[in-house]
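got a structure for you, letters missing:
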């Protein structure tokens, strides 16, 4: 389904079984942040780039459906959401983007960073 290049290490599964609550909490926040990011791009650049609005709103809806599904699993396991921890990987990607005067490079950087984060979520 995901087309991963390598199988999941069985040791990862063993680790997660003992930390299911942390996994569900982190996964829920990842889905929520993905929806927030899509809507943030719409809010900042939707007026100048209306062709992005519908696809990003659809993406935000899809990510919220994922969030709801993960939240249902978390609730079923007695897991409550905690405040999200800072994500060093995302912060490093954002810091690596150029700070141009024009909004177009910033938008492209934001879209590329979002795509990298989404692609890495399949690992």
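That came through fine. Note that the coordinates shown come from a computational prediction; the quantities given were computed from them, not determined experimentally. Residues are numbered from 1 along each chain as shown.

contacts, neighbours, all on C-alpha from now
Fine.

ok, residue 25 to residue 31 distance?
Summarising the geometry, the distance separating residue 25 from residue 31, computed by C-alpha to C-alpha, to the nearest Å, is 10 Å.

And these two? Which one has more around it.
Neighbours were counted for residue 25 and for residue 31 using other C-alpha atoms under 10 Å; residue 31 has more, 23 against 19.

Report the next helix or strand after the helix or strand containing residue 11 in sequence order.
Assigning secondary structure by DSSP states H and E places residue 11 in helix 10-18. Using DSSP H and E, the next helix or strand after helix 10-18 towards the C-terminus is helix 20-45.

In addition, the following structure is provided for comparison:
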């Protein structure tokens, strides 16, 4: 909600809280929704360097845990970073893979977001 209101500081702070809680127990089940929100907030707040750093940190936990229904957020987030950097071909490929992933998992909201992005 903070991101939607444009409160980028609060949005990134909430994502960091989610990351810290997950990192303490080396789990990612509750972290994956924060990955995209964090990337979006960092891109809007300070650009792709911060977004890439966030994606690397949070993505490490997602990848380490490997919960099948969460892995699509990484492609989706990479697509957003590529798009922000003007790498439209890479962005299109990542976002298409993310959309297919979410569709295969019947995750309508995430799939719609990937298609919109």
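Good, I have the coordinates. These numbers were taken from a predicted model, which means no experiment stands behind them.

TM-score them against each other, please.
Remark: TM-score between the superposed chains equals 0.31 [TM-score structural alignment, normalised by the length of the second structure]; 51 aligned residues with a C-alpha RMSD of 3.7 Å.

hey, what's in contact with both of residue 25 and residue 31 of the first structure?
Overlap between the contact sets of residue 25 of the first structure and residue 31, as judged by C-alpha atoms under 8 Å, 6 or more residues apart in numbering, is nil.

which residues in the second structure form strands?
In the second structure, no segments count as strands under DSSP state E.

Which parts of it are helices?
Here the second structure has its helices, by DSSP state H, at 2-5, 8-25, 32-45, 48-65, 72-84, 88-104, 108-116.

Now do the buried residues in the helix holding residue 11 of the first structure.
Neighbour-count burial for helix 10-18 of the first structure, with 16 or more other C-alpha atoms under 10 Å as criterion, is recorded at no position.

Would you format the helices of the second structure as JSON lines with mean neighbour count included?
Putting these into JSON lines (neighbours: other C-alpha atoms under 10 Å) gives the following:
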{"stretch": "helix 2-5", "mean neighbour count": "13"}
{"stretch": "helix 8-25", "mean neighbour count": "17"}
{"stretch": "helix 32-45", "mean neighbour count": "22"}
{"stretch": "helix 48-65", "mean neighbour count": "18"}
{"stretch": "helix 72-84", "mean neighbour count": "23"}
{"stretch": "helix 88-104", "mean neighbour count": "19"}
{"stretch": "helix 108-116", "mean neighbour count": "16"}
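
State the helix or strand in which residue 63 of the first structure lies.
Taking DSSP H and E as the definition, residue 63 of the first structure sits inside helix 53-76.

Can you name every helix or strand that the next helix or strand after that helix contacts?
The element immediately downstream of helix 53-76 of the first structure (helix or strand, assigned by DSSP H and E) is helix 88-96. The criterion is 3 or more C-alpha pairs under 8 Å, 6 or more residues apart in numbering; DSSP states H and E, and the helices and strands that helix 88-96 of the first structure contacts are helix 103-120.
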